[in-house]
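Enquirer: Okay, structure incoming, though there's no sequence with it:
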């Protein structure tokens, strides 16, 4: 059994933020940003995350030529949900009218779309028919715009797809190294509790000092993890699928940094022509990166039926994952 993609959809904020815009708030330059990341522009919004998620979901369901009532499971990924509870998935289930679907969220940071694809495969094995996957992120909400090293990286956007049972096969390879959790995180401190003394998190968790509710990243350590994780995710998923990386038609990586992708491609012995990258236009949209790139490559005709595709992501946790399927 495999996973068949029936339809895809995306949604982007209207506001385009250029590298030049950042020169007005931090010490940086277009040349510095492009050379180190490959990013030229990114999108940002003041809207709720669920607005982007809803539009991407509706577009994917329409592209699949289904109605919301045909969906029996919604899996959402986000680190920027508008609510602590309910889940983004439940909000979207109600807003699009998918009354027959169960719904829940997954937090696996930038690798989360790969994890949801793996989950979808297992649900399809157990009789579910049409599963809606949505990755929606508004990283501008948790960006430290005083940190010149990270604020230029992130953007907002949403991608979605509808999947069902297919015949092309599926294999995944997921991994985690929690010892690196303190290299990439966004902390939310507890409120004062009237009955107890709340310990300072610095005294108990050994995480670096960082602003509440904003992203902290040790770029050097994350870079080292990412290069190895990306290559491992691709190799291991391909091995489980029964092919070599050289037999892949396409690799869709998490769009964190073009240099990470280039280094991983070299380690895998693959040409960059096999990698679908749109980081220049959208920056790092966390879990939304892969479904956004997937939608773009399907819609412009690069990805064709019968081709073998590997999606691979890495992110806070530290987590990584690769999955191979036939489109």
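Expert: Alright, I've got the coordinates. Note that the coordinates shown come from a computational prediction; the quantities given were computed from them, not determined experimentally. Numbers count the residues shown, from 1 in each chain.

Enquirer: Could you use CA atoms for every contact and neighbour count after this?
Expert: OK.

Enquirer: which residues in the stretch 101-250 of the chain form helices?
Expert: Here the stretch 101-250 of the chain has its helices, by DSSP state H, counting those that start in this stretch, at 112-125, 201-205, 219-241.

Enquirer: The last one packs against which elements?
Expert: Spelled out, that is helix 219-241. Judged by 3 or more C-alpha pairs under 8 Å, 6 or more residues apart in numbering; DSSP states H and E, helix 219-241 is in contact with strand 170-176, helix 258-268, strand 308-315, strand 319-326.

Enquirer: alright, now check it against this:
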């Protein structure tokens, strides 16, 4: 008998304000044509003064709980992936816990930037399979707009704010084709810190800092690393690439999505793309895209899906899931 972590609900949340490329071009030296040609992005959502990483995370969590038909009090684990917490401490996960009205459960943040949701999934999956907990909320939430240098057109046009969440439940299965997380593979290589980072922090500058990125170098590493980790995860799960129903990738850049799919020989129509609507929402992008494809009916029960992401650090990873 095998214990698997099964996704029983998904949810997402976006700030009320949606910003088009044309609106952005009114204050930034850029254009809709320039942004679309290089990134595929057309819109992004920007958090207002009353919207924070924790409020977006709580909204996404409530939507996921509703989809799962599970009460918040029935959760015993919250893992929140974010690089933009509400406070240095305590964790934003504990703020979400309080907003959901949960009196007591394990709650903590995970920091792995754009790969954070994949890291959080593996942490929660390990705890559920170990029998420590039965149900978990895994959330990716960001307000990246608050880290952006709005005078740097090479980075400020790329990012947006949002949150996505899943509800995981530990279930016993004696069926090799049963639902659940089949495998997760994670990696990190800190030698590439200076290619994608924020130039501040409590222990260095005492400030939040701004995002800095060398886009061409990040692009090259992303295509190679993502294709490799997806292939690695499929081999570990014993799944052939042509058996994959959907790839739900980190939504960084449409060109990265296309290049990664081609490298693996995956049909473009199998790749869930939301980067045009949401831009890069870092740790939120994979669960946001997943919830979008579940709610519009593309992803259904029993589908084999691959989640993948790469972010600053570098960190990268992939998970194979039978939905």
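Expert: Good, I have the coordinates. Quick caveat: nothing in here was measured; it's all calculated off a predicted structure.

Enquirer: what TM-score comes out when they're superposed?
Expert: TM-score of the superposed chains, computed with TM-score structural alignment, normalised by the length of structure 2, equals 0.93; 311 aligned residues with a C-alpha RMSD of 1.7 Å.

Enquirer: Nearest to residue 85 of structure 1, out of the helices of the stretch 101-250 of structure 1?
Expert: helix 112-125 (18.9 Å; C-alpha to C-alpha).

Enquirer: before we move on, the earlier item: what's the most buried one of the helices of the stretch 101-250 of structure 1?
Expert: Counting by mean count of other C-alpha atoms under 10 Å, helix 112-125 has the highest mean neighbour count of those, with a mean of 22.

Enquirer: Superpose on structure 2 and give me the mean offset of that one.
Expert: For helix 112-125 of structure 1, the mean deviation from structure 2 after alignment is 1.1 Å (mean C-alpha distance after the TM-score superposition for structure 1).

Enquirer: which residues touch that helix?
Expert: Residues outside helix 112-125 of structure 1 that contact it (C-alpha atoms under 8 Å, 6 or more residues apart in numbering): 1-3, 75-77, 106, 108, 131, 133, 135, 163-165, 170, 172, 174, 287-288, 290-291, 311-313, 321-323.

Enquirer: Among these, name the buried ones.
Expert: Applying 16 or more other C-alpha atoms under 10 Å to these, the neighbour count classes 2-3, 75-77, 106, 108, 131, 133, 135, 163-165, 170, 172, 174, 287-288, 290-291, 311-313, 321-323 as buried.

Enquirer: Now check residue 121 of structure 2 against structure 1: what is it aligned to?
Expert: Under the alignment by TM-score structural alignment, residue 121 of structure 2 pairs with residue 117 in structure 1.

Enquirer: Structure 1: matching residues for stretch 292-309 of structure 2?
Expert: Aligned by TM-score structural alignment, stretch 292-309 of structure 2 falls on residues 296-313 of structure 1.

Enquirer: Now the terminal residues of that stretch, how far apart.
Expert: 17 Å (C-alpha to C-alpha, to the nearest Å).

Enquirer: State the distance from the counterpart of residue 319 of structure 2 in structure 1 to residue 49 of structure 1.
Expert: Here residue 319 of structure 2 is matched to residue 323 in structure 1, going by TM-score structural alignment. Counting by C-alpha to C-alpha, the gap from residue 323 of structure 1 to residue 49 of structure 1 is 26 Å.

Enquirer: Residue 119 of structure 1 now?
Expert: Noted for residue 119 of structure 1: a distance of 23 Å to residue 49 of structure 1, by C-alpha to C-alpha.

Enquirer: which position in structure 1 aligns with residue 140 of structure 2?
Expert: Using TM-score structural alignment, residue 140 of structure 2 lines up with residue 135 in structure 1.

Enquirer: For its match, which residues are in contact?
Expert: So residue 135 of structure 1 contacts 53, 76-78, 112-113, 158-160, 287-288, 291 (C-alpha under 8 Å, 6+ apart).

Enquirer: so which of the residues you listed persist in structure 2?
Expert: When you map the contacts of residue 135 of structure 1 onto structure 2 and apply both residues aligned by TM-score structural alignment, their matches' C-alpha atoms under 8 Å, the shared contacts are 53, 76-78, 112-113, 158-160, 287-288, 291.

Enquirer: rewinding a little: need the helices of the stretch 101-250 of structure 1 in TSV (columns: distance to residue 139 of structure 1).
Expert: What follows is the helices of the stretch 101-250 of structure 1, written out as TSV (distance: least, C-alpha to C-alpha, whole Å):
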stretch	distance to residue 139 of structure 1
helix 112-125	15
helix 201-205	23
helix 219-241	17
